[in-house]
Structures are given as C-alpha cells and as structure tokens.
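> The amino acid sequence is not available; the structure is as follows:
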C-alpha cells in the first residue's frame, strides 16, 4: 500500500490527515484519552512535549554561517512576514482584544488566530518553489526565515499589540528548545544531520495530538472562514513579501513563495495558551482556522508563484 505517497498528494497532508484523524477520534470518542490512559492517552494529549522536541530538531537545521546574501534575503523576508503580522495584530487587537468574535459568520476569529496564521512560512513549500524557480541562495534564505518557527514571535507580537504580556521566563522558555537545537547543530554537523532527520517524522505525531483536542463540528464551521483567512495570508503577506524581495534585489518570486502558513503553526495556539491561560478558550477555533489556512496557502501560493515566474520569463529550465 502506498500510504505515505497517498497522504503526500494532499497539500500539507502529513499535517492535515493526522490532525483530522485525531479530531475524528475526539469527536466520536471524546473520553478516549481517559479510557485508555497510559501511552495511548499520552499520545492523544501530548502535543506540547512532541512540539518541544520538534523545535529542538528544527533548530539544529539552522546554520549560523549564512552567506551575506542569504542573511540579507532571509532577514528581509523574515522582517516582512513578522512585521505584517505585528501590524495586523495591532489593528485587530483594537477591535477584538484578547477574545474572539462569538457569533455570526466571523465567529471564532481572534487576534491569536490571525497572528499565528500570518507569522510562519511553510518552509518545505518555499524551498520547493525556490528550487524550481529561484537560485540556491534563495533556497538557503529559509535558514534565516525558520526563526519564525514556534510560539515565541507570536507571543512577542501579541505583547506588542497591547494584549496580555508574557513574563520573560515564558518567552525564553518558548524559544529555548529552538536555540538549544541551533547550538547543537552548529557545534556538530553530525548532530545537525541526526536531529534534522526527525523534523518531518515528528510532524504527524504532534498534528494527531493537536487534532485530538478538536471537535469536528468546530473544524467544519471554520471551513469557509479558514479559506478566507488563507486567501488573506497569500494576498496580504504576499504583497509585503513581494516588495521586500524586490527591495533586496530579487524578482519577487521568493516573496510570493513565502506567502504561506506553516503546518507547525497549527500548534502555536496551544503553546501560547500553555504559557498564558487567558488564551485557552481560543485554542480550538484558532487551531481549526490555521489548519484550513495551511491547506489553502499550500494550494494558492504555488499557483501565484508559478504565474509570476511565467510572467517575468522564469521557469524551471532557466532558473539559476
């Protein structure tokens, strides 16, 4: 059976399918974790420990020895992506505060959902698109952009937006696994190779655990709204990233390729709520919205990127 190949035919499949499977189990059998306990219960409720390991392994893949071009390009795209999330978070906070819209079509929208969806780029998608339409240095720029990964910058953004501040210990705790991984990976190339291989393996496990905290009725409600949020990510961050790419000597392709939502962003609301309980009521709706965003941006961003590449006369045969 071609299970892995079948899952990967779906954009973000290794994230989305386990997430939905966990949600199905929780919807049909909400007491499963308590009933089975032990390792099964831990797997159904243990997204945070798995995410912690994921960020250590992710950090190990980040190379301190980035070339000046990679640092400039990656830094510009990182600043543009996070800066956009900060501005939108600040604006949304004026209307939503720390809560969410409770009724109507936009029920479930919160600053947490908006910021988490906007903050983090789908690295696999970006590198695949740049491998086809860009230069190898543009692919390497993700080594800088991957600093977006995890809840740290989302926490900072929420604080900048005037919402609940996080104590410095919590902020350090949010970024420490990534930093530890970065140190290990840069001190020892073998450790980088060893830990880096675990990154894709861990994705379906924390996705399943996150899904086990969702109810499919809420995911269904988030469907169309999640689609619109995904379109907004591509459109809004795409414009800003396109400009940042052009300003650093690019042709705009790298900017458009970065206008996505990373699969691991689905775990950010739960991580943020673990650091500050005021956000706990927002986790189910924010997680469902971001899960929809992952799929939508994974479909739209390649279409937009390929269209622009064709428009300016760049294709997989002529890319440098």
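Here it is on my side, so go on. What you see is a predicted model; the values in this text were computed from it and never measured.
> going forward, measure contacts and count neighbours with C-alpha atoms only.
OK.
> mind listing the helices for the stretch 101-250 of the chain?
In the stretch 101-250 of the chain, the segments counted as helices under DSSP state H, counting those that start in this stretch are 111-119, 123-133, 136-140, 142-145, 152-160, 168-187, 189-196, 198-211, 216-232, 238-247.
> I'd like to know which of these lies nearest to residue 77.
helix 238-247 (6.0 Å; Cα to Cα).
> picking that back up, residue 86: which of the helices of the stretch 101-250 of the chain is closest?
Across the helices of the stretch 101-250 of the chain, closest to residue 86 is helix 152-160 (Cα to Cα), at 5.3 Å.
> and that closest one with helix 111-119, angle?
Using axes from the mean of the first three to the mean of the last three Cα atoms, to 10 degrees, the direction of helix 152-160 lies 130 degrees away from that of helix 111-119.
> Can you tell me how far the residue of the chain most remote from its centre is from residue 41?
Centroid-distance maximum for the chain: residue 35 at 31.8 Å, with Cα atoms, centre = their mean. Look at residue 35 and residue 41: by Cα to Cα, to the nearest Å, they are 8 Å apart.
> go on, residue 151?
Distance check for residue 151 against residue 41: by Cα to Cα, it reads 24 Å.
> neighbouring contacts of stretch 243-251?
Stretch 243-251 is contacted by residues 72, 73, 76, 77, 80, 252, 253, 254, 255 when judged by Cα atoms under 8 Å, 6 or more residues apart in numbering.
> Quick one: end-to-end distance for that stretch.
Stretch 243-251 has an end-to-end distance of 9 Å (criterion: Cα to Cα).
> and the comparison structure, right after this:
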C-alpha cells in the first residue's frame, strides 16, 4: 500500500499547518461557496465554525502555559512582547492619520487598514521564534516564546484599537475574548495533568480553524493582495524588527538575534480581522481582504525572518571572536557552517 507523506509535506511550507488548510478553504469558497449549506450538519459546522473552534484553541493554549519560568526567560519574554505591542500601538496612531477610517476598500491595496497593520504587527510567530532560537540562541532565549503566547488571539489587537480611539469595545467583549484563555491558564497551572492533556490539542486545532478561516475568503481576494501582502510582510520585519533588536540588546541583554527572530507575523493573527469584524460590523467590508493580506504576511515573514536571523547571528558571533577577525586577513574568512 502506497503511503503519502502529507504531514511532512505540509510542514515544509512556512506556516503550513495553518496556511495550507486556509488556502484549501479558500478554494472551496471560491469554486463551491454553497458547500456548507449543501451538506449541512457537521460539514457545515467544520467550514463555518471559526469562532467556536478558535475558542477551544485559546482555551487549550492557555492551559499549556506554565508560570514556572526562570528570571532570564521572563526578562527576555517581557522585553520582546512589550516592544512588539508598543510598536503596533505607535503604528496604529500614525496610520490612523493617513488611512481612511474604514480602510482602503478597493484597488491594489484593498484591505489595508489600521486593523490590518495592527493585527500583522502585534503578534509574533512563537513557534518560528522558538525554533530559530534553539538553533541560533540559548535555551533561555528559546523559552521566551512562553509569554509570546499571551499575544495570541484578538485581545491585544482590541486593546490597541480601543486605546487609540479607533474602535469602541464593550467591557464584556474584552472579557469574552480572554475568558477561555484565562480559564485554561488557571486549570493548567493548578493541575499539571490538565496542562498536559489540553496542551496537546493546541497544534491539533490549527488546521481546523485554518480551514474555517479560508472558507470565509474568496481566492480572488488573495490573488489581488500579491504585491500588497509582500510589502506588508517586509514592513512588519523592518518596522518591528529594528525596535526589537534594540530592545533585545539594551534591555534583554542579548545581541539582537532574538529581536530579529521575533519580527514575524503569527499565523493566529490571520483570524483577528474576522473576529473583530463580528464585534464591530464597520470592519466587515475590509475583513476579508485584511485576512488575505495578513496570510500573505505570515508567509513572507516565515521565509525572510529565518534567513535574516541566521545572517545576523553569524555576524554577531564573528564580531564577538576577536581572534577570528585577526585570522581573516591572513588565512581568509572562516568557513561558514
């Protein structure tokens, strides 16, 4: 019997566990938009159940986070998380002065809005960061992804939009957005068995909400975001990367490598525009295009950030080895690994 390496193939795609099902859902929506209604029942729930699927995912994510972390991990985590959120907050204030209140709704940059920019910039791809720091950093730096999980979900995007006056959320909306996460977090920390049991489901849920998110997107919109999506991804790396490098060097005690590794867009950010649009209908006209733009940013940053991180790490290590610098002039540059 022929065995297919589907999982390994999907994992080779940057952010593939999220993005491959998302594009599959977009294909279904584009060519068979009535599939959910036609089949009904569980199939319809699977294709249209973005919110309940995400609710379970947030709960399991919270359950998987442990309070037991070293001071170094907390320092590094706090520095990167606060910097990323602060940069997104500043971007929101500045962008609000230039972009229409409802965002750009047509043309090459359709979907570009304050919501799009904030959602793309305020969340780091924790899995990508941890993998990079395991290779180019220390165990403590790799462990910094623990607090990065707190960025996940729409809460910080809501806080930024609300604090800048760009959106008004009722208090219960904030509580409702974070409550599943908090309940999971509490359970996971009072009972290690709960943390282990629910924590295992975090990765499992990703393809399911990716599929449901994709089913809300017309593939034509994704194709239209080509250039804009690439530019958004590059902008995320530059605009968040520079402050993150400086914060890592002067506050976190690192050499900037962790800052570069954190300058990505999280796959979970793809869900934020649609979730927030359900709370504030004014965002609904741009939510679909914003979702596609952020999906493109996830891909772009997932490809570029590892390359820049590797180059930066190698450069920093060479600078910190004076003996190697002296040998360069006599025997040529040291061989790269």
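Yep, it's here. The model shown is predicted, which means the values in this text are computed figures rather than measured ones.
> mind checking what residue 21 of structure 1 lines up with in structure 2?
Aligned against structure 2 by TM-score structural alignment, residue 21 of structure 1 finds its counterpart in residue 24.
> from memory that match sits against residue 212, does it?
No: with contact defined as Cα atoms under 8 Å, residue 24 of structure 2 does not count as touching residue 212 (9.6 Å).
> and these two? which has more neighbours close in?
Per other Cα atoms under 10 Å, whichever of residue 24 of structure 2 and residue 212 has more neighbours is residue 212, with 26 against 18.
> List the contacts of residue 102 of structure 1.
residue 108.
> Residue 214 of structure 1 pairs with which position in structure 2?
Checking TM-score structural alignment: residue 214 of structure 1 goes with residue 217.
> ok, the residue lying closest to its match once chain neighbours are set aside to residue 178 of structure 2 distance?
In space, and not counting its chain neighbours, residue 217 of structure 2 is closest to residue 26: 5.2 Å by Cα to Cα, 6 or more residues apart in numbering. Per Cα to Cα, residue 26 of structure 2 is found 28 Å from residue 178 of structure 2.
> now residue 297 of structure 2
In terms of Cα to Cα, residue 297 of structure 2 sits 25 Å off from residue 178 of structure 2.
> These two - which one has more neighbours?
Counted by other Cα under 10 Å, residue 297 of structure 2 and residue 178 do not tie: residue 297 has more neighbours, with 30 against 20.
> so that one touches residue 265, yeah?
Yes: counting by Cα under 8 Å, residue 265 is a contact partner of residue 297 of structure 2 at 6.4 Å.
> Identify the residues contacting the counterpart of residue 92 of structure 1 in structure 2.
In structure 2, the residue equivalent to residue 92 of structure 1 is residue 95, according to TM-score structural alignment. Residues near residue 95 of structure 2 by Cα under 8 Å, 6+ apart: 113, 114.
> returning to that earlier point: single out the most deeply packed of the helices of the stretch 101-250 of structure 1.
Most buried of these by mean neighbour count (mean count of other Cα atoms under 10 Å) is helix 111-119; its value is a mean of 29.
> what's the average distance of that helix to structure 2?
By mean Cα distance after the TM-score superposition for structure 1, the fitted helix 111-119 of structure 1 averages 0.6 Å away from its aligned residues in structure 2.
> what is the orientation angle of that helix with helix 216-232?
Angle between the axes of helix 111-119 of structure 1 and helix 216-232 is 50 degrees (criterion: the same axes, to 10 degrees).
> And helix 111-119 of structure 1, what does it pack against?
The contact analysis (3 or more Cα pairs under 8 Å, 6 or more residues apart in numbering; DSSP states H and E) places helix 111-119 of structure 1 against helix 68-96, helix 152-160, helix 268-275, helix 283-311.
> export those to a markdown table and tack on distance to residue 29 of structure 1?
A markdown table is the format used below for these (distance: least, Cα to Cα, whole Å):
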| stretch | distance to residue 29 of structure 1 |
| --- | --- |
| helix 68-96 | 33 |
| helix 152-160 | 32 |
| helix 268-275 | 21 |
| helix 283-311 | 17 |
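> so which of those comes closest to residue 11 of structure 1?
Ranking those by distance to residue 11 of structure 1, with Cα to Cα as the measure, places helix 283-311 first at 5.8 Å.
> so the closest one matches what in structure 2?
Using TM-score structural alignment, helix 283-311 of structure 1 corresponds to residues 287-315 of structure 2.
> from the middle of its chain, how far away would that stretch be?
Offset of stretch 287-315 of structure 2 from its chain centre (Cα atoms, centre = their mean, to the nearest Å): 10 Å.
> for stretch 122-134 of structure 2, same thing?
Its chain's C-alpha centre and that of stretch 122-134 of structure 2 lie 9 Å apart, by Cα atoms, centre = their mean.
> against structure 1, where does that stretch fall?
Using TM-score structural alignment, stretch 122-134 of structure 2 lines up with residues 119-131 of structure 1.
> ok, for the aligned partner of residue 142 of structure 1 in structure 2, nearest residue in space, not its chain neighbours?
Aligning on TM-score structural alignment places residue 142 of structure 1 opposite residue 145 in structure 2. Residue nearest to residue 145 of structure 2 in three dimensions, not counting chain neighbours: residue 126, with 5.2 Å by Cα to Cα, 6+ apart.
> Quick check, the one you found in contact with residue 267.
No: taking Cα under 8 Å as the definition, residue 126 of structure 2 is not a contact partner of residue 267, at 9.3 Å.
> Quick check: the residue mapped onto residue 270 of structure 1 from structure 2 vs residue 153 of structure 2, distance?
Correspondence of residue 270 of structure 1 to structure 2, assessed by TM-score structural alignment: residue 274. Noted for residue 274 of structure 2: a distance of 12 Å to residue 153 of structure 2, by Cα to Cα.
> and what of residue 110 of structure 2?
Distance of residue 110 of structure 2 to residue 153 of structure 2, computed by Cα to Cα: 23 Å.
> what do you get for residue 168 of structure 2?
18 Å.
> what's the answer for residue 272 of structure 2, then?
7 Å.
> Find the centremost residue of structure 2, please.
With distances taken as Cα atoms, centre = their mean, residue 266 lies nearest the centre of structure 2, 0.9 Å away.
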